[in-house]
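Colleague: My questions are about this predicted structure, shown below with the sequence.
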Amino acid sequence: MKIYVTSVYVDDQNKALDFYTAKLGFIKKHDIPVDGENRWLTVVSPDAPDGVELLLEPSAHPATAPFKQALVADGIPLTSFQVDDIDAEYARLSALGVAFTLPPTNAGPVKMAVLDDTCGNLIQIVQMVAQP
């Protein structure tokens, strides 16, 4: 068994697609109309185009808004992405106007930062670092 797809709930799929591709650097994998204006809209890492897909899932279910709001209020990221050089990625994303709630910070075996995806979620990026 392996992970095929995982989701982030987004307030606006078009806005999310722009952010996750133009800012974070993912590439669009699938864009299939489902019902009305909703789509099966996935992105993947350009380093793993046949790897795990990230579904940009509409926040239509009534439980998603309070769930997302509670996570953001507590500063908890919805998910985490790994990067090779967090300082370079932080500089690149900051230059693109991405807002961070936590700058690169050492946290044991990782160095992490937290960003706002503009779609109602906090996203953590991590770099694996050597053990102290």
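Modeller: The structure has been received and is ready for your questions. Numbering: from 1, shown residues only.
Colleague: From now on I want contacts and neighbour counts done on CA atoms only, so please keep to that.
Modeller: Noted.
Colleague: Now do stretch 99-119: everything it contacts.
Modeller: Stretch 99-119 has contacts (C-alpha atoms under 8 Å, 6 or more residues apart in numbering) with 10-12, 15-16, 19-20, 77, 86-87, 90, 94, 98, 122-132.
Colleague: Presented hereafter is structure B, for comparison with structure A:
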Amino acid sequence: MKVNLISIPVRDQQKALKFYTEKLGFLVKKNEDLGNGNYWITLVAEEWPNGPELLLEPAPNHFEPSKVYQDALLEAGIPYTQFTVEYLAEEFKRLSNLGVEFTMKPTEMRNVKIAILKDECGNLIQLVEE
């Protein structure tokens, strides 16, 4: 068994698509119009094109409990998910230069370094260097 798709709730799929591709560097794998302004948008890591897909899920717009959960995580400062990076300091500098807002600058925590960014779509994302 292996993970092939994971979703992240976004309130504006087109804004999320722009952020995740232009700033975070993901590549579009699928972008299919589902009608009613909804799309099946999946992304993959540039360095792992056949790896797990990230679905930009418009759930908060259609399912109130998803919106409540997303808001609660954001308010509590809890990241929705995490992405691994090779060199956190370099990624922090690159993303900061692109205007990405961080709620936690690179910080050492035992045997890893972490930072937390806002994805402009209602989520906090933790970056981890192992």
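Modeller: Cool, the structure landed. All values reported here derive from a predicted model rather than from experimental measurement.
Colleague: What's the TM-score once they're superposed?
Modeller: TM-score of the superposed chains, computed with TM-score structural alignment, normalised by the length of the second structure, equals 0.96; 128 aligned residues with a C-alpha RMSD of 0.7 Å.
Colleague: Just the contacts of stretch 99-119 of the first structure: which are in helices?
Modeller: When DSSP state H is applied, those are split such that Lys15, Ala16, Ile86, Asp87, Tyr90, Ser94 fall in helices.
Colleague: For those residues, could you give me TSV that also reports neighbour count and distance to Ala60 of the first structure?
Modeller: Shown next, in TSV, are these (neighbours: other C-alpha atoms under 10 Å; distance: C-alpha to C-alpha, whole Å):
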residue	neighbour count	distance to Ala60 of the first structure
Lys15	13	15
Ala16	22	14
Ile86	21	33
Asp87	17	35
Tyr90	22	31
Ser94	14	30
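Colleague: Which pair of those residues spans the longest distance?
Modeller: Using C-alpha to C-alpha, these reach their maximum pairwise distance at Lys15 and Asp87, which is 25.6 Å.
Colleague: For the first structure, just list every one of the strands.
Modeller: Counting by DSSP state E, residue ranges of the strands within the first structure are 5-10, 27-35, 38-44, 53-58, 79-82, 100-107, 110-116, 122-128.
Colleague: Show me what Val128 of the second structure aligns to in the first structure.
Modeller: In the first structure, the residue paired with Val128 of the second structure is Val126, using TM-score structural alignment.
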